[in-house]
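**Student:** predicted model and sequence below, questions to follow.
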Amino acid sequence: MANGVTRADIEAAIEEDYNYMLLERATAASTALSAFTKVDMGAKVQNLPALATRPNAKWVGEAEGDRTKPTSKFTFENKGLFAVEGVGG
């Protein structure tokens, strides 16, 4: 980092409560962050359903018997969300 300031110096200056407040404000101000589901991580691993297959799009046919929209099948699988401490934590 610039001017000899290390990551540890910055982390020591930011208190735990301030980190939480900063994250809450960033989430409230961000459309992208507020659109996603917040997952409480009581344990270090949380299993979440995730889309396993990609849907594919097809054109509706112009012929008399081919005017229904083709649909694709999709499946879900469990994916693990792991909470780990950051580098230097």
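**Tutor:** In hand now; what should we look at?
**Student:** when you work out contacts or count neighbours from here on, use the C-alpha atoms and nothing else.
**Tutor:** OK.
**Student:** wait, what's in contact with residue 78?
**Tutor:** Going by Cα atoms under 8 Å, 6 or more residues apart in numbering, residue 78 touches 47-50.
**Student:** closest to residue 81 out of those residues?
**Tutor:** Each of the contacts of residue 78 was checked against residue 81 using Cα to Cα; the closest is residue 47, at 6.1 Å.
**Student:** against that first model, consider the following:
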Amino acid sequence: MEGHWIGAIGVNTVVITAAMLLVLMTVTFVLFPDPIPQVMIAVELAIAGIGPLLFFPASRTLWSAIDLLMRPLNFGEVDPRFVLVDPDRDRRPKSP
């Protein structure tokens, strides 16, 4: 669908940026009197380099869920092979 790549990249960027900010604040708090810049830079670079690659499949799934919440499926948009119960097809006849 249109926009899924951009949406997944956006979710990925927001989550990884939030993770980097959280780690930066935690490391600063733990090493407060004398923070070591080399350690902080190394940890942040590791998150920035590896995080998006590891989180991308989850960000695609998360974006698909967000998209379905924003734009629910309409009638006829689901392949009939994947519909377990179809109200029109599986309607029981009314008893007399």
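**Tutor:** Great, that's in hand. A quick note: this is a predicted structure, and the numbers were derived from the prediction, not measured.
**Student:** may I have the TM-score of the superposed chains?
**Tutor:** Here the superposed chains carry a TM-score of 0.28, computed using TM-score structural alignment, normalised by the length of structure 1; 39 aligned residues with a Cα RMSD of 3.8 Å.
**Student:** coming back round to it: just the ones in strands from the contacts of residue 78 of structure 1, please.
**Tutor:** Judged by DSSP state E, strands contain the following of the contacts of residue 78 of structure 1: 47-50.
**Student:** circling back to that earlier point, mind picking the two most distant members of the contacts of residue 78 of structure 1?
**Tutor:** Maximum pairwise distance among those (Cα to Cα): 9.4 Å, between 47 and 50.
**Student:** anything in contact with each of these two?
**Tutor:** Common neighbours of residue 47 of structure 1 and residue 50, counting by Cα under 8 Å, 6+ apart, are 78-79.
**Student:** hang on, the earlier thing: which among the contacts of residue 78 of structure 1 end up buried?
**Tutor:** Among the contacts of residue 78 of structure 1, not one is classed as buried by 16 or more other Cα atoms under 10 Å.
**Student:** now the residues you listed as a markdown table including distance to residue 76 of structure 1?
**Tutor:** As requested, the contacts of residue 78 of structure 1 are arranged in a markdown table below (distance: Cα to Cα, whole Å):
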| residue | distance to residue 76 of structure 1 |
| --- | --- |
| 47 | 12 |
| 48 | 10 |
| 49 | 6 |
| 50 | 5 |
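**Student:** ok, those vs residue 25 of structure 1, which is closest?
**Tutor:** Using Cα to Cα, the contacts of residue 78 of structure 1 come closest to residue 25 of structure 1 at residue 48, 25.6 Å.
**Student:** gap between the closest one and residue 82 of structure 1?
**Tutor:** 11 Å (Cα to Cα, to the nearest Å).
**Student:** also residue 13 of structure 1?
**Tutor:** Counting by Cα to Cα, the gap from residue 13 of structure 1 to residue 82 of structure 1 is 27 Å.
**Student:** how about residue 8 of structure 1?
**Tutor:** 24 Å.
**Student:** equivalent analysis for residue 45 of structure 1, please.
**Tutor:** For residue 45 of structure 1, the distance to residue 82 of structure 1 equals 5 Å [Cα to Cα].
**Student:** much appreciated, bye for now.
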